[in-house]
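**Student:** got a predicted structure plus its sequence, pasted below:
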Amino acid sequence: MNILYLSLQNFFSKPFLKFSFLPFFVSLIILALLVFYTYDIFFSYIEDVISRTFMAWFFSFSIVQFSLTFLSAIGGFFIVVFASVFLSMLIISFLTPYIVKKINQKYYNYFIQKEVNSLEVLLKTFKFILTFCVLFIIATFLLIIPFISIVIYYGVFYYLFHKLLLLDVLSNVLDKNSFNNFYKNSSPLNFKISTLIFFILSSIPLLGLFLQVFYVIFLTHLSYQKILNLEAKNNG
């Protein structure tokens, strides 16, 4: 609860609150343009392909067209939500060093003797994305299972969300030795629960765009206190 209180206090301060609006508006504009243009291109392509096949008569029925539109809207909704989350994560990753630095200066004064190598972070990122792609392909084959497939998809995207968010924060908070020791084992339960809650919140349209800075702030405090065993020196 102390970490939650500190994180909320930081998040609603003027400097951090300004950062929250940056990924929100940038992601919103990019995704709106993407959805607007790709939706028309996608349907134009489908209609062109179908019109040349024997299935054209089947897709001429109103109920079929309605079903396709409905399914596309549902699929588009999930795509937009997930895309917005990861796009805002990408934007925030450029601000994470500054966020961590400000929190460290105010509460912990932790000195990093040897920073995490950028190449190591890049390799881990590639590894996580590659694993995600494999899991995504497997999940796609499981689409034949009703309802369960959606849960599986959420699990696959949560994996990538969890890994990339932690990597972004930990590579800025920890020194090289602490960073390597953390990744020798699976993530502690409190980190998994935290990122799971954040992922569920991010599934709510627009909310995930706005709260990315809060996620970074919370995980920064959590890392200092639960991995490095430091106490916050200034609660003001």
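**Tutor:** Noted; the coordinates are in hand.

**Student:** going forward, measure contacts between C-alpha atoms and count neighbours the same way
**Tutor:** OK.

**Student:** isn't residue 220 right next to residue 167, touching?
**Tutor:** No. Because the distance of 11.2 Å does not satisfy CA atoms under 8 Å, residue 220 is recorded as not touching residue 167.

**Student:** now do the helices in the protein.
**Tutor:** The residue ranges that make up the helices of the chain, judged by DSSP state H, are 2-11, 14-50, 62-93, 96-103, 118-141, 148-173, 176-184, 189-202, 207-210, 212-226.

**Student:** could you give the number of residues near residue 54?
**Tutor:** Other residues lying near residue 54 total 9 when counted by other CA atoms under 10 Å.

**Student:** could you pull up the residues touching it?
**Tutor:** Residues touching residue 54, when contacts are defined by CA atoms under 8 Å, 6 or more residues apart in numbering, are absent altogether.

**Student:** before we move on, back to that, out of the helices of the chain, flag the one nearest residue 111.
**Tutor:** For the helices of the chain, the distance to residue 111 is smallest for helix 148-173, at 9.7 Å, taking CA to CA.

**Student:** so what does that closest one touch, helix or strand wise?
**Tutor:** Counting contacts by 3 or more CA pairs under 8 Å, 6 or more residues apart in numbering; DSSP states H and E, helix 148-173 is packed against helix 62-93, helix 96-103, helix 118-141, helix 189-202, helix 212-226.

**Student:** try it against this one:
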Amino acid sequence: MIGIFRLSLKDFLTRKFILLSILPFLVAVVLLGGFMIFGGKELFDTLSLGAQSGDFSFLDESEYPWLAKALTFGLTKWIISALFYVAGTFLVLMLSVFIALGVAGFLTPIVAKELNLRHYNLVKESEPSFWRVMKLMGIELVKFIVILLICLPLLFIPVINLFAINIPFFYLYYKFLLVDVASNALDKTKFELAYKKGGGYGFIFACIVFYILCLVPFVGLFFQLFFVIYLTHILYSKERKNSLKY
């Protein structure tokens, strides 16, 4: 793992990859800035004022009487205020990370090809189909929504909510990286095998570390390409070891 880290860092610090790593950062900043300017700020201010003052008059009391009644209690207001600030900050952070991840995904073919030429020279017998990759990502997105819905009640429990809110987002982050990196680094058959095995323990552990780093503002924006480089090296090095056995 240390050898892969050093090799990944060496590749990342080359002029080509440093310039490419700026792209996810810029796109995420521009899109989030545009969202805040064109509508996001008004929504944020409305919910923030409601959470602070307890005035949720923008809700239709005749349509949601139980919700309007619940919002009049002091404890409910306190819980909503706490949830609003925690969830709001977290969701903005996650949105920026997944925007950067999406942009980095378009760069993964370049990364995989470059790393293979530099270090491995492995031959891919067949490419995973585009529609197969899209289908798997769609399946993982549905699973993410289900896990998120299951975890929602836990958001009202202090301390536990800090862990519960991360479970679905880590799942989506890990699975999207697995499908993206493996589909570009491996051939069709080996991609399916890697997907079924979850990429292996090294891949999973690396995704856990990278996800935690993404919780630090701006780290997940600029270093997303480094994460892709590292994970690509994991799959390539494993593939080379397997090829040497035969």
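**Tutor:** Alright, I've got the coordinates. A quick note: this is a predicted structure, and the numbers were derived from the prediction, not measured.

**Student:** quick one on the thing from earlier: tell me which of the helices and strands packed on helix 148-173 of structure 1 is the most buried.
**Tutor:** Among those, judged by mean count of other CA atoms under 10 Å, the one packed with the most neighbours on average is helix 212-226 (a mean of 22).

**Student:** following superposition onto structure 2, what is the mean distance for that helix?
**Tutor:** Between helix 212-226 of structure 1 and the aligned residues of structure 2, the post-superposition mean distance stands at 0.7 Å (mean CA distance after the TM-score superposition for structure 1).

**Student:** how about the helices of structure 1 in a markdown table, adding distance to residue 110 of structure 1?
**Tutor:** Putting the helices of structure 1 into a markdown table (distance: least, CA to CA, whole Å) gives the following:
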| stretch | distance to residue 110 of structure 1 |
| --- | --- |
| helix 2-11 | 17 |
| helix 14-50 | 21 |
| helix 62-93 | 21 |
| helix 96-103 | 10 |
| helix 118-141 | 20 |
| helix 148-173 | 9 |
| helix 176-184 | 13 |
| helix 189-202 | 20 |
| helix 207-210 | 28 |
| helix 212-226 | 9 |
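
**Student:** tell me which of those lies nearest to residue 109 of structure 1.
**Tutor:** Residue 109 of structure 1 lies closest to helix 96-103 among these, at 8.8 Å (CA to CA).

**Student:** rewinding a little: residue 177 of structure 1: which of the helices and strands packed on helix 148-173 of structure 1 is closest?
**Tutor:** Evaluated over those, closeness to residue 177 of structure 1 peaks at helix 118-141, with 12.5 Å, by CA to CA.

**Student:** ok now stretch 209-216 of structure 1, how far from the chain's centre?
**Tutor:** Using CA atoms, centre = their mean, to the nearest Å, the distance from the centre of stretch 209-216 of structure 1 to the centre of the chain it belongs to is 10 Å.

**Student:** now do that stretch: everything it contacts.
**Tutor:** For stretch 209-216 of structure 1, contacts defined as CA under 8 Å, 6+ apart pick out 7-8, 11, 16, 19-21, 23-24, 27, 84-85, 88-89, 92, 96, 99, 165, 169, 198, 202.

**Student:** and what of stretch 151-169 of structure 1?
**Tutor:** Around stretch 151-169 of structure 1, the neighbours that count as contacts under CA under 8 Å, 6+ apart are 82, 86, 89, 93, 96, 100, 121, 125, 128-129, 132, 135-136, 139, 192, 195-196, 199, 216, 219-220.

**Student:** next one: it to chain centre, how far?
**Tutor:** A distance of 7 Å separates the centroid of the chain from that of stretch 151-169 of structure 1, by CA atoms, centre = their mean.

**Student:** and for stretch 130-142 of structure 1?
**Tutor:** Using CA atoms, centre = their mean, the mean C-alpha position of stretch 130-142 of structure 1 is found 17 Å from that of the whole chain.

**Student:** onto which residues of structure 2 does it map?
**Tutor:** Residues 142-154 of structure 2 are where stretch 130-142 of structure 1 lands when matched by TM-score structural alignment.

**Student:** ok, now stretch 151-165 of structure 1?
**Tutor:** Under the alignment (TM-score structural alignment), stretch 151-165 of structure 1 falls on residues 163-177 in structure 2.

**Student:** okay, buried residues for that stretch please.
**Tutor:** The neighbour-count criterion (16 or more other CA atoms under 10 Å) identifies 164-166, 168-177 as the buried residues of stretch 163-177 of structure 2.

**Student:** which of those sits closest to residue 219 of structure 2?
**Tutor:** Sorting those by how near they are to residue 219 of structure 2, with CA to CA, puts residue 173 at the top with 14.9 Å.

**Student:** now do the contacts for residue 229 of structure 2.
**Tutor:** With contact set as CA under 8 Å, 6+ apart, residue 229 of structure 2 has these partners: 8, 11-12, 111-112, 115.

**Student:** any chance of those in a markdown table, plus distance to residue 36 of structure 2?
**Tutor:** Written out in a markdown table, the entries for the contacts of residue 229 of structure 2 read as follows (distance: CA to CA, whole Å):
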| residue | distance to residue 36 of structure 2 |
| --- | --- |
| 8 | 35 |
| 11 | 35 |
| 12 | 31 |
| 111 | 32 |
| 112 | 35 |
| 115 | 37 |
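
**Student:** from the residues you listed, pick the one nearest residue 160 of structure 2.
**Tutor:** The closest of those to residue 160 of structure 2 turns out to be residue 8 (CA to CA; 34.9 Å).

**Student:** look up how far residue 175 of structure 1 lies from the residue mapped onto residue 126 of structure 2 from structure 1.
**Tutor:** For residue 126 of structure 2, the equivalent position in structure 1 is taken to be residue 114, counting by TM-score structural alignment. From residue 114 of structure 1 across to residue 175 of structure 1, the span is 5 Å (CA to CA, to the nearest Å).

**Student:** who has more neighbours, these two?
**Tutor:** When residue 114 of structure 1 and residue 175 are compared for neighbours, residue 175 comes out ahead with 19 against 10, by other CA under 10 Å.

**Student:** pull the number of nearby residues for residue 129 of structure 2.
**Tutor:** Residues contacting residue 129 of structure 2 under the criterion other CA under 10 Å number 12.

**Student:** residues in contact with the nearest residue to it once chain neighbours are set aside?
**Tutor:** Once its chain neighbours are removed from consideration, residue 129 of structure 2 has its nearest residue in residue 188; the separation is 7.7 Å (CA to CA, 6 or more residues apart in numbering). Residue 188 of structure 2 makes contact with 125-129 under the criterion CA under 8 Å, 6+ apart.
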